[in-house]
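sequence first, predicted model second:
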Amino acid sequence: MANFKGNHSGSGKPRTSESKLLSSHELFHHSFDCADMAMSIVNLDGKLHMVNSSLCQLFGYAKEALIGVNVQTLFYTDDVEVDAQYWEQIFLKERQSFQVEKRFIHQDGSVIWGSLSVSLVHDDEATPICLMIQIQDISERKRYERKLEMSKCCYESLVTYNPDMIFMLDELGNLVEANPAVEAISGYSEEEIKGKSIHFLIVPAYLPQLKELFEQAKQGVTGSSEAQILHKHGHKMMIEIKFVPRMDQEHVNGIYLIAKDVTKRNQNEAIIDELHNKNQLILDAVSDGIFGIDEHLGTIFWNQAAERLTGYTYEDMLGKNPYHILTQSSGGEALYRTIREGVYDCDANEIFYKKNGDSFPVEYMTSPIYDDNQIIGVVLTFKNIAERQHTEEMLRRSEKLSVVGQIAAGVAHEIRNPLTSLKGFTQFLQQGAANKKEYYEIMMAELNRIELIITEMLVLAKPQLVRYQPKSLESIIQSVITLLETQAIMSNIQFDVVMEHQLPLIHCEENQLKQSFINLIKNAMEAMPDGGQIDIHLFLADEKAVRVILKDRGIGITEEVLARLGEPFYTTKEKGTGLGIMTSSKIIEDHHGQFVVKSKVGEGTVVSVTLPIT
């Protein structure tokens, strides 16, 4: 234990230096300056007379800078008036001291919170001679209190303005506190339910389950469940209840019960389920196959028609890319274009494979699915067009036979001319004519001419499998002109043909395109009963397509007729079927081409056919 009796000389008398120290003011000055608390002696006029090191350190000033400065210089400006009454009472000798918490200003401008103690100092005759000021730094405490206050405000705001009911329960399940939402939702005020068991609010059938959750919360485990409560007015409400333990360090000292009214949510979910069921019924009633793909190309719905057409069930396709499975390829430009750009697209020449491996031709259309203007998927609608293709092929064959019959007369005339020549040369040869070699050459040329015409007619009339191959459009047009040239001469019609050479090949079914151009050129010929000229221009439209322009100088087509052009069985010809333009247009469409007709009455008609190159 420390010895505080002091040092004495051997004679028992205090040393002279110690005696001087004790008998002077140095002890006061030394104790004043070494005090941990910031201290100052202030004159009655408010000026600092003496300051200690702790005060200088607290405010960041040197001692010399503070001596003679008014003490209010250290005070926060807005707080000067707060304690003005205390200072006035001190100077009027109505108060000997006071203590207040207030703000001060550091030399760098920052704010310091301090506990200010002010005492009036008297001399031996009880006359005030100065003020003793002590300042204890409480900034850290104030910061902590502020955080605590903010936390409390946040908690109170969270509880007060929370739209969900929040109850504070004790360990017996009695209601201790409740937020305003309780009265808004249940009809009971806090005063009406305070101190009661939560059981009176709960529909009895749900009590066992909630009791179990309450007991778990007492063990520190959060749990939730849906239950019904009784409104003050008697009707039942479905709510979602959550029990949250209130922890004090490691101990549970209460339970929060948070309850959300889910009546409307459940009603909305029921409406959504009903709409979903109705939508599914509509989807299943459609004869076309329909399926949906999300942005990750996974299947999100699959109707019964899709299952019937392909053999795949929704479970087979769930989460998978159905397009890749059905086409057995990684293509699908229309599908990807819809996902990227949100455009509606279609493809009339696709092949789908069933689950058993069989294939069938389909025509499909893609449509984007939007959510808040964002593309979140694609709906693909497809149909089996095998029957339609069969019908179209039958129509094409019918039209072919019609075309062959119409050009038969011209072909017969074309064959008769070389036959006449052959007959005459044969007679010359029988009579022993000279220059036999020259006759033989002429006869071979005429026979080749007959063979070419017959071959073209057979190719046109003979049913063939549809097989797309790279072909020269120049050769196709030239073959058509060969077939129709004789008929044109008989009708006093001339062909003015201009073709760019070495055009790129097109991916096509040659026989179908020949049929299409025969129909178009024959229409142009029939539009000029008195003869005339038909311009045929073949050229490169752009880097992706070639174009054929057919221009006649016939009677032209009225706007009413032009609008109905291509309708089945609609025709202005006495013996026409109305299938020619329709068939030609469909063939060009199947080749991913474009077919455009422009006409003016009395001036003629221009037909433009654009076909993509390979």
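On my side now, so go ahead.

going by C-alpha atoms from here, please, whenever you check contacts or count neighbours.
Fine.

three-state assignment of residue 233?
Of the three states, residue 233 takes coil under DSSP: H, G, I helix; E, B strand; the rest coil.

what's next to whichever helix or strand residue 167 is part of, contact-wise?
For residue 167, the element it lies in under DSSP states H and E is strand 165-169. Contacts to strand 165-169, defined as Cα atoms under 8 Å, 6 or more residues apart in numbering, come from residues 159, 175-182, 185, 254-260.

ok, now with 10 Å
Strand 165-169 is contacted from outside by 158-160, 174-186, 190, 194-198, 214, 239, 241-246, 253-261, using Cα atoms under 10 Å, 6 or more residues apart in numbering.

so after that strand, what's the next helix or strand?
Using DSSP H and E, the helix or strand that follows strand 165-169 towards the C-terminus is strand 175-178.

tell me how far stretch 217-234 lies from the chain's centre.
38 Å (Cα atoms, centre = their mean, to the nearest Å).

which parts of that stretch are buried?
217-218, 220, 222-224, 226-231 (16 or more other Cα atoms under 10 Å).

using JSON lines, lay out those together with distance to residue 280 and secondary structure.
JSON lines is the format used below for the buried residues of stretch 217-234 (distance: Cα to Cα, whole Å; DSSP: H, G, I helix; E, B strand; the rest coil):
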{"residue": "217", "distance to residue 280": "43", "secondary structure": "helix"}
{"residue": "218", "distance to residue 280": "47", "secondary structure": "helix"}
{"residue": "220", "distance to residue 280": "45", "secondary structure": "coil"}
{"residue": "222", "distance to residue 280": "39", "secondary structure": "coil"}
{"residue": "223", "distance to residue 280": "36", "secondary structure": "strand"}
{"residue": "224", "distance to residue 280": "33", "secondary structure": "strand"}
{"residue": "226", "distance to residue 280": "29", "secondary structure": "strand"}
{"residue": "227", "distance to residue 280": "31", "secondary structure": "strand"}
{"residue": "228", "distance to residue 280": "32", "secondary structure": "strand"}
{"residue": "229", "distance to residue 280": "35", "secondary structure": "strand"}
{"residue": "230", "distance to residue 280": "37", "secondary structure": "strand"}
{"residue": "231", "distance to residue 280": "37", "secondary structure": "coil"}
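
if I look at the residue nearest in space to the middle of the chain, how far off is residue 368?
Nearest residue to the geometric centre of the chain (Cα atoms, centre = their mean): residue 374, 3.3 Å. Distance of residue 374 to residue 368, given as Cα to Cα, to the nearest Å: 10 Å.

who touches both of those two?
residue 342.

any idea where the helices of the stretch 401-550 of the chain begin and end?
Counting by DSSP state H, counting those that start in this stretch, the stretch 401-550 of the chain has helices at residues 436-461, 473-490, 510-526.

okay, pairing it with this:
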Amino acid sequence: MKPIEYFTGWHFRAAMPVKDMYTTLINKGYVYEFVDETYCRIIGKNRNEILNSTISDIWGEVNFQKIIKQCIDRCFTGVPVEYEGWLSIPANGKRYYKIHYFPYKSEDGKTTHVITALWDITEAKNEEEIFSKCSPDFLKKIQKEYFGVVFCDSYGRFVFVNNVMLEKTGFDRNWFDTKTIYDFVMPEEKNNISSCFNACLKGKQMHNNEFSYKNAFGEINWIKTNFAPIYEKGVVSGIIGIIHDITKFKQMEKAFNNQKAQMESIICGSPIPQFMIDKDHRVVYWNKALEHLRGLTSREMVGTKNHWMAFYDYERPCMADLIVDGAETEINKWYCIPDVRTNSKGFHKAMDFFKSFGRGGKWLYFSAIPVKDAKGNITGAIEILEDVTDSKLAEETIKIAEQKCMDILKVVNHEM
């Protein structure tokens, strides 16, 4: 892997709009020759005001003499420097920064500039003070996450990777020495990253692209990338990349999709007619059994608020709608049948007669239960239908027979 000295005379044109991370290029006179847009915003000045200004002009003479100058002077000896601490600037007050200083040399080995990569980690520092009161076992679970930084030449060969990349991937610098960015990603991702890289070489900034790769331990990880072109004498000579590890997010996304598929399988594959709505009262699932019962397909119903059409002649809430709105007290208002039941878990059940169901109508038990997130907030509701026409008719038949018996007994008793 070529050292960063390989980038002789390059001036950055592309801004890297990555949250809380700012990039600059400083010469031996402590003057800014490049600043990205995010750096300008945090300083509270536009690019023209910062370019050709000295560090002391921006950060103040005290910060420059006491802290920054020492770091830059050491970096000009060819040694990368890291600094972490509190600094104050007029536009943003006192903030906690992590700063990486990288030597930037000409082909003859002389350091001509210093590249700085700066992170605002004030919130993380404030959290650290809170975590200091926690147990050691809990603290082991807390990991600070910073962005990885890579430099690649126009052929995609790694020229420089920062320590965060080494930590996240498990590879050492020798591994990156012989690899290109095309080797880094999974084989099935090569075409995608090639398209992204080629677009960047044509001068485009490529943001929020996701790729997978296999780390040094054989595990599949995911990253989100932001690439921008680097120019030398007006020609794109390579790229700078900001790498964010999103493996945990992808794992959670996969778990969510598995859970969603499982729920869909349970609901849609059930022989019992049922449907599910979200918190906006839109149909999420409409199963085959309900399609068969009412003749309305899932394609017609999912994504709409028309589930009432399967049961009523006019638009009115179903029991699932009342549960989503937290209006369980109105169930008796809409369902006049006395047989309304509920329990402490939010499960509601009632019976009603639907004349539009089949010949002569049907008696249905319909039950509904809320769907909640991890915090207990209602995110939807499931409503289940049960045809109890036969049992209801049998019940009515028994009542009629009982009444006839009572009438006969009254006549017999009267005659006696």
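Nice, thanks for sending it over. Bear in mind the structure is a predicted one, so any value in this text is a computation, not a measurement.

related to what we said a few turns ago, structure 2: which residue goes with the residue nearest to the centre of structure 1?
Correspondence of residue 374 of structure 1 to structure 2, assessed by TM-score structural alignment: residue 377.

surely that match and residue 371 touch.
Yes. Residue 377 of structure 2 lies in contact with residue 371 (Cα atoms under 10 Å); the separation is 8.3 Å.

who touches both of the two?
Joint contacts of residue 377 of structure 2 and residue 371 (Cα under 10 Å, 6+ apart) are 279, 324.

identify all contacting residues around stretch 213-225 of structure 2.
Counting by Cα under 10 Å, 6+ apart, 18, 147-149, 166, 168-172, 175, 183-189, 193, 196, 206-212, 241-251 sit against stretch 213-225 of structure 2.

got it, and stretch 277-291 of structure 1?
Here stretch 277-291 of structure 1 has contacts from 271-276, 299-310, 314, 317, 322-323, 364-366, 378-384, using Cα under 10 Å, 6+ apart.

of these, keep whichever come out buried.
Buried by 16+ other Cα under 10 Å: 299-307, 309-310, 314, 317, 322-323, 364-366, 378-384, out of these.

list the contacts of the residue nearest to the centre of structure 1.
By Cα under 10 Å, 6+ apart, the contact list for residue 374 of structure 1 reads 342, 368.

how far away is it from residue 275 of structure 1?
Residue 374 of structure 1 sits at a distance of 22 Å from residue 275 of structure 1 (criterion: Cα to Cα).

do I have it right that residue 378 of structure 2 meets residue 371?
Yes. Using Cα under 10 Å, residue 378 of structure 2 is in contact with residue 371, at 5.7 Å.

still on that earlier bit, from the contacts of stretch 213-225 of structure 2, which land in helices?
The members of these that map onto helices under DSSP state H are 166, 168-169, 175, 183-184, 193, 196, 247-251.

okay, the helices of the stretch 401-550 of structure 1 in JSON lines with mean neighbour count and distance to residue 538 of structure 1 next?
Formatted as JSON lines, the helices of the stretch 401-550 of structure 1 follow (neighbours: other Cα atoms under 10 Å; distance: least, Cα to Cα, whole Å):
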{"stretch": "helix 436-461", "mean neighbour count": "15", "distance to residue 538 of structure 1": "21"}
{"stretch": "helix 473-490", "mean neighbour count": "18", "distance to residue 538 of structure 1": "8"}
{"stretch": "helix 510-526", "mean neighbour count": "21", "distance to residue 538 of structure 1": "12"}
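
distance to residue 409 of structure 1 for those - can I get that in CSV?
Shown next, in CSV, are the helices of the stretch 401-550 of structure 1 (distance: least, Cα to Cα, whole Å):
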stretch, distance to residue 409 of structure 1
helix 436-461, 12
helix 473-490, 8
helix 510-526, 14
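
for residue 38 of structure 1, find the nearest of those helices.
helix 473-490 (105.0 Å; Cα to Cα).

read off where that closest one ends up in structure 2.
Against structure 2, helix 473-490 of structure 1 falls on no residues (TM-score structural alignment).

what's the answer for stretch 17-27 of structure 1, then?
By TM-score structural alignment, stretch 17-27 of structure 1 lines up with nothing in structure 2.

quick one: distance of that stretch to the chain centre.
87 Å.

span of it from start to end?
So stretch 17-27 of structure 1: terminal residues 12 Å apart, Cα to Cα.

which of the contacts of stretch 213-225 of structure 2 are buried?
18, 147-149, 166, 168-169, 184-185, 189, 193, 196, 206-207, 210-212, 241-245.

export the buried residues of stretch 217-234 of structure 1 to JSON lines and tack on distance to residue 524 of structure 1?
Shown next, in JSON lines, are those (distance: Cα to Cα, whole Å):
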{"residue": "217", "distance to residue 524 of structure 1": "91"}
{"residue": "218", "distance to residue 524 of structure 1": "94"}
{"residue": "220", "distance to residue 524 of structure 1": "92"}
{"residue": "222", "distance to residue 524 of structure 1": "86"}
{"residue": "223", "distance to residue 524 of structure 1": "84"}
{"residue": "224", "distance to residue 524 of structure 1": "81"}
{"residue": "226", "distance to residue 524 of structure 1": "79"}
{"residue": "227", "distance to residue 524 of structure 1": "81"}
{"residue": "228", "distance to residue 524 of structure 1": "82"}
{"residue": "229", "distance to residue 524 of structure 1": "84"}
{"residue": "230", "distance to residue 524 of structure 1": "86"}
{"residue": "231", "distance to residue 524 of structure 1": "85"}
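
just those residues now: which is nearest residue 346 of structure 1?
residue 226 (48.2 Å).

list the contacts of the closest one.
206, 209-210, 238-242, 259-262.

tell me the one of the residues you listed nearest residue 359 of structure 1?
Checking the contacts of residue 226 of structure 1 against residue 359 of structure 1 by Cα to Cα gives residue 262 as the nearest, at 50.5 Å.

what sits closest to the closest one if chain neighbours are left out?
residue 239 (5.1 Å; Cα to Cα, 6 or more residues apart in numbering).

before we move on, what about residue 291 of structure 1?
Using Cα to Cα, 6+ apart, the closest residue to residue 291 of structure 1 is residue 302 (4.4 Å).

likewise residue 340 of structure 2?
Take residue 340 of structure 2 and drop its neighbours on the chain: the residue closest to it by Cα to Cα, 6+ apart is residue 350, 4.3 Å away.
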